[in-house]
Each structure stands twice: as C-alpha cells, then as structure tokens.
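Asks: No sequence on hand, only this structure:
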C-alpha cells in the first residue's frame, strides 16, 4: 500500500480559533443534550467519527458530517445510547499553537445485547456562525454489563492464595474457551485481559520462559520508546528503577514478574504445529508440541499473537560470495560484535536494528564500522517522541487513561498532530540533521511516523544515540552507491569503489506475512478467508488486527507495546461477548 492512502484521508486540523476565555467545563457539559439527538448540523463539514466496538462491533472511521449522521442513525435504531453523562472535570483545551480545540468526555450505556458501557470523547471547535460543533467524535466500548472491568485485575495471591504460575493446574486439560499463541507483549496482554473476563484460556509460548522472546534477541536490543508507554495491562510493569529505554533483559524480567504476579496460565516450551476448524461444532482442534511430546487440544477461539508473520530473513544476494573470507550474518542471527574486536564491520541497512548493530560494533572495539544506506531514512530523535509521549504516558496518569487519550484518536488525525509537533521540533534543530547529511547519511527530516509504524511497519530510525556517532565519524556511511559484488575482503560497489569488511551484518528485514503463517499452521481454507494483517485500509484503520478478520473465532493481535496492550482489551471483550452468546453486532 502506498503512502497516498494516508495522505488522501479526509482530515485537517482546525485553525487556532478557540477564545482564551471560554468556560470549557460548561461548554462540554452542554453537549449531553446534543449527543442524545445528533444531526448533521452538530458537526463541522469535515468531521470525523471513530467508533471502537461501541456501536459498529469493530474499529471503524467515518468522514464527513453527512456520512457520519447517516451511519449513526442506522446504528442507533438497534443500539440506542442511553444515560448519556458528562464526566465532570474532563474538559480541557488542546493547544498546538497553530491549531486548537476543546475536548470533553462522556459515558453512555447500550441496553441491547450485549448490554455494555461505553465512552464518547468529543473534540469541539467554534464554527463560522458562532456555534460550537463537533470536529472529532470518538466512541469506544468500556465494559460488558455483568462482567468485571477489562482494565483491572487482582493479583494471583488474592485470587488463588499463591502467586505461582497456573501451568501445572492446567497441565492435563485439553479443552479451553480460548488459546493464545505467542507469549510476547501481545500474547501476554490478551491473556491477562481474558483472565479478567473469567475466560478459560491457555497461553502457548514456544520458549522456555516468559520473556524469552525478548531475552534471546541481540545483546544491544532496546525499546526506542519510553518506559511509561511500555507496561503490560493492570499495573506499572516497569517501575522507576527501570531505565527510560528498556533493554531486552529489562523487558524479559518485567514480563516474567508480571506473569507471575497475575498467575497467567501459560504452557512453556509449547509450539502450535497445526490446527483445524470444525464448522459443525464451531471449535478448533489444535496439534501442539509440548515439551517434546505431541498433544491435541480443543478450543472455541484462537488468538494469534505471533508478530506480523515476517519470519524469513531477507538478504540481498551478490556474486562472489564464495570468495569472501569474512563472516556474514543476518540480524536475526546476530547477538554481539565482541568476537570481531579490532576488525572491520559493515552493516547493510539503516533502520532501527541496523543502528543498534552499528552502535554495538563501535562498543565492541571494531576498527571501523560502516553502514550501507540504500535509500533515505526517516530519523526521529527519541527525545522528540518522548516529549509527545510523556504528555500522556507518564508517572502521574493511569496507563489506561493515557491509552484512551492517545489510541482512540483516528489515525488520520494522529498523523497530522504528530507531523505538526515533530516537524516543528526538527525545524528548530537543523544542525542536527545537517551534521548527519554532512557525514553522508541521507535523512528524511520531516517524515510520517504514523506511516512508518502502521503502514510500512518500520523502516525508520528512532534516534537513541547512533546519529551522534555517525556525525562524529565513529560510524561511517556509504550512501552514494550500492553493493554489487563480494571481494575476498569486503564489498565492491556500483561506482567501482571497494569497502573492506571482516564481518557483514544484513539488517534488511524479513519476508512473509501473517497469512503465510496461518496457511502453514491452519491450512489454506482458513488463510484464504482472513484479511491481510497490518497496513492501513481506506478508512485509516489497521487491517486484520484486533477485530473480526474474516474467519470465525480467529483473532490476530500484535503491534507496538502500546497497541498490543490497549487493543488487547477489545479482543478480550469481543471473545467474552461471543462466549456469552451475544456477540457484538457488526456493521457491514
């Protein structure tokens, strides 16, 4: 999918027209009556409505006042919002300098099955006629009536009298309401949410310990986003004694402690081998390899939390590889550069992993480190992004509130806000990017982080320190020609130049999709019915993830630490409603 999908979404930020002296509390409270009888004139012409499982049974975004009200009226015929209440003291002014608006939060209930409690968040602006109108409407499902909160859960010691994993208690079980495959942040988040809803589940983790999905990565692996945005559900998984940018061992320890604390039901050293859907019973039969033994289990729902499905390392091929006397690795195999001390290192690629590997090579004492850049790269200084994140994800704001503030915003709007703020920071620090380009690194100074994360799924660099090493010459850059041939001691390039290398690491990504993995595990009949996983659709919603994916009782889950955590609540709520026999009604 091209960048034009995001560029063409019908969204604009409002001008800075909110009066300084407006009483935001009274203004927002007055919209209770408006929400009970919405019509097109209550919206700006370019208004946007994003519904997350409250009325549409999915995650949908609608553009334009007429389209919004037509869809709204069709939905409330069967699911009428009632008991609309303004959340006192929720009103606030959002001021981005050249753009501003007022936000307020409301609660409402829907009695039609499944009975549920929901939230509406309004972004309102003054119109030309002097009236206040809705620019962005966000509605999202909070909880199912007669069930516990999906955002809170007591520790295992309070529920079960101990804080041990529940693995042994479930060891001989062979029937479950839900099976979650994959024990990274996505799988753990879903497992915890399922447990909060009283669902009989088991989490399958192929590694020997919770957290190994991070622990076994290359030594210098670290998150490039801040600690407060990286927690798992229910608590602050990483207290203040953890570093601001969590390393792989920090993540592994935090995940393990969290799973222990909440008594997450997990089978370790367990791999899904194959599965089959039975239309008559509406259940799955799964074949597992558990501790070296084959085992069959039955489940009603399956959640795949196994990443984007990009499992096969992608490496460019050049002639002459048989003559090269050095060592070649893909980043998937890479652990550290210690054994190459005093040697010449080359990294092919310039996204996050490539920078991490290059920094590791410098730290290991390699005599030279060179990155091969094949195309310009969006460089986003981590401190820029951290300033944005810390407005919501900080020690003073509950994580579930921060998630609600940030992750319910339509992607089309998030994109415009992020570019406005981040580009402004970049323009104020031109010398930082000038130094990179002087060193030969081709930068995209004013990129689109929403595109990188939600459509391209990477390909950028969140700068946590490597850019300064490039500017200082500690990491050199070759960006004026492409590799075309191996030599005995390095690479030859399209401009005829040669580069000495004793070790070459290809940080060039992976191939494959979630569909490929589903085809391998669950068969072509299932794979042919599911939507693609990740990327942005024509509404500006992520494809395939978190919602009905095209096949009954199958869910795909993943993404960044923030999205894996927050969106897991909706996966669990949908499964709970379906198990109750009252699935969320889905707008076709």
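Replies: Here it is on my side, so go on. A quick note: this is a predicted structure, and the numbers were derived from the prediction, not measured.
Asks: hey, let's count contacts and neighbours off CA atoms from now on
Replies: Fine.
Asks: Go through stretch 284-293 and flag the buried ones.
Replies: By neighbour count with 16 or more other C-alpha atoms under 10 Å, stretch 284-293 contains the buried residues 284-290.
Asks: Contacts for that stretch, please.
Replies: Outside stretch 284-293, the residues that touch it by C-alpha atoms under 8 Å, 6 or more residues apart in numbering are 267-278, 294-302.
Asks: if we go to 6 Å?
Replies: 269-277, 294-300 (C-alpha atoms under 6 Å, 6 or more residues apart in numbering).
Asks: returning to what we had before: tabulate the buried residues of stretch 284-293 (TSV), appending distance to residue 171 and secondary structure.
Replies: TSV is the format used below for the buried residues of stretch 284-293 (distance: C-alpha to C-alpha, whole Å; DSSP: H, G, I helix; E, B strand; the rest coil):
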residue	distance to residue 171	secondary structure
284	19	strand
285	17	strand
286	15	strand
287	15	strand
288	13	strand
289	13	strand
290	10	strand
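Asks: between these, which is nearest residue 145?
Replies: residue 284 (27.9 Å; C-alpha to C-alpha).
Asks: now the closest one: how far from residue 176?
Replies: Distance, residue 284 to residue 176, using C-alpha to C-alpha, to the nearest Å: 10 Å.
Asks: if I look at those two, which residues touch both of them?
Replies: Shared contacts of residue 284 and residue 176, counting by C-alpha under 6 Å, 6+ apart, come down to residue 299.
Asks: then this one, side by side with the first:
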C-alpha cells in the first residue's frame, strides 16, 4: 500500500533497497535485479558493464541489457556511502536519493539511486540507478605529490623538466586543442600517469577566448564551471568574462603541470597502425617538424569547425563590410552604421545588444524560424539548485550526472507549462519586437537544446527589442546583396553598411579530415547531440575508430566525462580493455 510516508529513516529505506539490489546482482539474478526498478525506471551505466556510456529505460530494456552482462561483471561489495553529501536524502518527486559504492574484479565503483514507492506494491523501488567506474585497482588516481624529491636533493624545476622531456619524446596521448575540454582531459590523464602532450595552434593558451567578441562571457554559473582539480576562487565572477577565462586557462597549464606545445599543428597525412595500435603523425611545432607515435589522439577542438558562411549572390556589388560572427571585433568600429545581423543564436543576441549599446545607427536581427530564449536568471537559478556553492563539486557532479538525460527530460516535460509561465514577461517583450519563440523541439525547454544544438539566454537584449533599438526581421532569409544593403526572399530589403552572419559553424570533424583523411574521420560518429538512449553521442566515449576520441561539451561535461575518458585510456594501456569487450 502506497503511504508517501518518509517518517521512517531515509537511510534505512536506501540501505534496505541496496541490500536487495546487491544480493540480486551478486548472484547474477537478472529478473530479481530488474524487479528492484520501477516499471518505467532507468539504469545508467558508465563503463561498468560495457566500458561505454549507456542508459536503459524500462524493465524490458534493462533485462535485455543485463542478461549477457550481469554475471560476467561480478559486481560485489556494495556499501552505502554515508559521507556528508552522499548519504540518503529527499530527492526526485519527493522520494529518496542515496549514494553507494561497489567493486568489480578490476575496478572500484560508485553509484547513486533515486527511489520512489511503487504505486501497486508500496515497496521502495528505483526510478533510476547509476553505476560508474570510479578508479582502477592497482592504477589509482595519483593525487597530490609530497613536494620534495630524491630525499630532498632534487629541485622541482629539474623534476618537471625531465618529465616534460619524456612526454615530448614519446607521448602516449596527444590532445588537439588547449580549450577547457583539452585541458581538463590532459589534467585527468596526468593523474592516471598517462604521458600526454597538448597541441595548440594559437600563440598562447587562452587565445581562442581572446579572439572572440569583447563582451563574451560564460552563461553557466561559477560553481558549475570549475576545472578538474582546481576551483575558481570565491571572488570569481558568477559568469566569467572572456579575458578572465583566457587568463585562467593559461595559468591552469602551469598550476596543473601540463605539457602544451603552442604555435603547433598536426600536418596532413596522419595514419594508424592497426597492428602496433599506434598513430604516426608529424607536428609542426613552432616551425620545427617532429614525428610522434601516440597510441591515442583526442580531438578537443570544440563542437564547432570552420565558420558557416552562406553563399549569398551579388556579394561583389555590396559596398559595405561582411563578416562572420566569429570575427566580430566589438561594436566600436560600427558606431553610426546600419548593421544587419543574420541569425538569432546566442552570439547574434550578444552582438545585437553590443551594437545597439555602442551606438550603431540601426541594428536588425534576421530570424529565419524560432528561437528558445530564457532569462539568464532561469538558467542560473536551475544551476544553483543543482550546484549550490556550499556543496562540494564532486557531490554535485555525482547527483547531476547520475540522472539519465531522458529521465530528466521526462520530468521537465511534466512542468512544461511552468517553463512558459516563468518566462512570460521576457517573452512578451521579445514578441512585441517580432521575435518568434519556442521552448525546445518538444517543449522541454532550454536545457536539452544545449545537448542538441545549444539554446539561448537573455542578458538584456529583450529590453532593446521591446524598445525598438534592435529590430527583428522574422521568417525570411537573405536572398542577395544590393549595392547598399540586402534583399530578402520576400522581396523586401534593408539598407546596411555592415552584414554580420551569426550563422554558426561547420562540423568540428571537417578540419580533422585534413589531418586524418576523410575515410578515418567518416568512420567515427558525429560528436555531441544525443543518441537514442539519451547519452551524448561519440563524446568522451568510443567514436568508431580505435585510438581516436572526441572531447566536446560545456564546462560541467568536460570536468566529469574527462575522468571517464582517462579511465578508458588507462584501461586500454594496461590491457584490461580491448576493443571487442565494448560490445559484450
């Protein structure tokens, strides 16, 4: 009988369920294991049963997944995690959430369960169960060093110089790109004692930020956006601005003892030896060619490739300036100018606001379809609930990442009407100016657009649109240039001195084809986006080609999943993971 009574000790509820779950899994009893889940419950597995990232929904799919795997996994030593922040607490839909630990023959694991009472039996069953590898036995994460070497006879300068020479001579992993994904990955790999070299094309680490428009800032809060092993100071801005983020990344290389080659690129012609399981590639390192043979290459060049610049006829007849948003230098050069911004993405919104504020004569945003826009306080408010400042980041990460994305979407859809109501005032301003709005492709809001194609935030553009300082041209596309502006496919036109295409970027695999060739790159899946199970596709997980990985995502994704990538590479290095095992 369903009671909704949480008066009994939450820890007792969690431990009673864990005992039942542990006995079922230890004995390899798939049916008994499945019965610990609600009929529409989820199992999220990260590297435990397949060395991949999987999410299964419902009894039938969980059973199908476990039948060939559960016995072979030898899950054991389940224990409740009673440390502060991990012990049982009220959780999703008024149920109970709790962390636990377990082991496999090769690994230490950690888990998290969300429990609800079954409506038919009144028993506490799992809405979701998360199982993840935390470490590899005998090859544990290194952690901090003592700080004195050779019996206090060697200096740190000499120690690091020798380590650097060894890595530069024979890296086991090469990471392409020194952005937040590349640096988090390199730091994780270092702490699993994996020689890693980062290749960065720019003159300095952080330049990829410094080259963007001046008003760029993070749209995620400080506590969500920490780097692995190194949190921002308490005085750090809630939304980190461009130049501070650039400087942070530059210092992170030094404080984390990472080895980075700047002004360096991998030349075309890289190839993979399937027998030796090593790459052969040549790096142009500041003008010197160096041949290297890593076992793994991690592409951390971001989710975006070259700028997507639409072909618009009659470009030569236009007397003004045409640039992509990636080359936008800030609004100062365009004071007194008539500017058309093609696109309604986040960059377009930032640029339009900046232009209007700086004194452009007119600013028009061209919106082809519809856009999901929420107030920055909405996004920040949600992140503060999940990542409160007074809770350690590792605790926040486990609870956030343990929730299957498809389950999160389902729970969000149950409150879709509230999402629209929350943005009522903001949306009224935007509609007044002609902007067409949506709340995601299925009404689930901005969060899931981040996984699919990035959503939109509002830092103040709505007021500019409502007042007419930024105008919206909706439902049209630029058909051609004219001598003094642009004409649209509805035969209307606008005068323009400057046209800025905020039309996004080509896929990040395009530039890799120059290095690895089309055949190798096409054998990999497209990174980012969601697969059928609601897991991020081909990102920090197998891509389809051995030894080639993609590291893509926001700051929270990079921090959490970079550890899983390090574990996969370490397991491959020591021989407990072979490619065939991924499909078991």
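Replies: Perfect, I can see it now. Since the structure is predicted, the reported quantities are computational estimates derived from the model, not experimental observations.
Asks: Superposed, what's their TM-score?
Replies: Superposed pair, TM-score by TM-score structural alignment, normalised by the length of structure 2: 0.90. Supporting alignment: 561 aligned residues with a C-alpha RMSD of 2.5 Å.
Asks: The aligned partner of residue 223 of structure 2 in structure 1: what secondary structure?
Replies: Matched to structure 1 by TM-score structural alignment, residue 223 of structure 2 sits across from residue 228. The local conformation at residue 228 of structure 1, judged by DSSP: H, G, I helix; E, B strand; the rest coil, is helix.
Asks: Run a quick neighbour tally on residue 228 of structure 1.
Replies: 25 (other C-alpha atoms under 10 Å).
Asks: my guess is it contacts residue 392, does it?
Replies: No. Residue 228 of structure 1 is beyond contact range of residue 392, at 9.2 Å (criterion: C-alpha atoms under 6 Å).
Asks: Assumed residue 581 of structure 2 was part of a helix.
Replies: Yes. With three-state DSSP as the criterion, residue 581 of structure 2 is part of a helix.
Asks: Now do it: how many residues are near it, please.
Replies: So residue 581 of structure 2, with other C-alpha under 10 Å, has 12 neighbours.
Asks: Quick check: the gap between it and residue 565 of structure 2.
Replies: Residue 581 of structure 2 is 16 Å from residue 565 of structure 2, by C-alpha to C-alpha.
Asks: now do residue 549 of structure 2
Replies: In terms of C-alpha to C-alpha, residue 549 of structure 2 sits 9 Å off from residue 565 of structure 2.
Asks: Equivalent analysis for residue 417 of structure 2, please.
Replies: With C-alpha to C-alpha as the criterion, residue 417 of structure 2 and residue 565 of structure 2 are 38 Å apart.
Asks: Looking at the two, which is more packed in?
Replies: Each of residue 417 of structure 2 and residue 565 has its neighbours counted (other C-alpha under 10 Å); residue 565 has more, 24 against 12.
Asks: what sits against the equivalent of that one over in structure 1?
Replies: By TM-score structural alignment, residue 565 of structure 2 lines up with residue 571 in structure 1. Neighbour list for residue 571 of structure 1: residue 546 [criterion: C-alpha under 6 Å, 6+ apart].
Asks: Within the helices and strands, which one has the residue nearest to residue 423 of structure 2 when sequence neighbours are not counted?
Replies: Of all residues not flanking residue 423 of structure 2 in the chain, residue 374 sits nearest, at 6.3 Å (C-alpha to C-alpha, 6 or more residues apart in numbering). Per DSSP states H and E: residue 374 of structure 2 is located in strand 371-375.
Asks: buried residues in the helix or strand just after that strand?
Replies: On the C-terminal side of strand 371-375 of structure 2, the closest following helix or strand by DSSP H and E is helix 376-386. By 16+ other C-alpha under 10 Å, the buried positions in helix 376-386 of structure 2 come out as 376, 378-380, 383-384, 386.
Asks: Dump the residues you listed to CSV, plus distance to residue 176 of structure 2.
Replies: Below are the buried residues of helix 376-386 of structure 2 laid out as CSV (distance: C-alpha to C-alpha, whole Å):
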residue, distance to residue 176 of structure 2
376, 32
378, 34
379, 31
380, 31
383, 30
384, 32
386, 31
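Asks: how far away is the equivalent of residue 74 of structure 1 over in structure 2 from residue 562 of structure 2?
Replies: Alignment note: residue 74 of structure 1 maps to residue 68 in structure 2; criterion TM-score structural alignment. Per C-alpha to C-alpha, residue 68 of structure 2 is found 28 Å from residue 562 of structure 2.
Asks: Among those two, which residue is more densely surrounded?
Replies: Set residue 68 of structure 2 next to residue 562 and count neighbours by other C-alpha under 10 Å: residue 562 wins out with 27 against 13.
Asks: quick one: the more buried one is in a strand?
Replies: No. Counting by three-state DSSP, residue 562 of structure 2 is not part of a strand but helix.
Asks: any idea how far it lies from residue 396 of structure 2?
Replies: Residue 562 of structure 2 is 16 Å from residue 396 of structure 2, by C-alpha to C-alpha.
Asks: same thing with residue 358 of structure 2?
Replies: 40 Å.
Asks: Thank you kindly, that will do.
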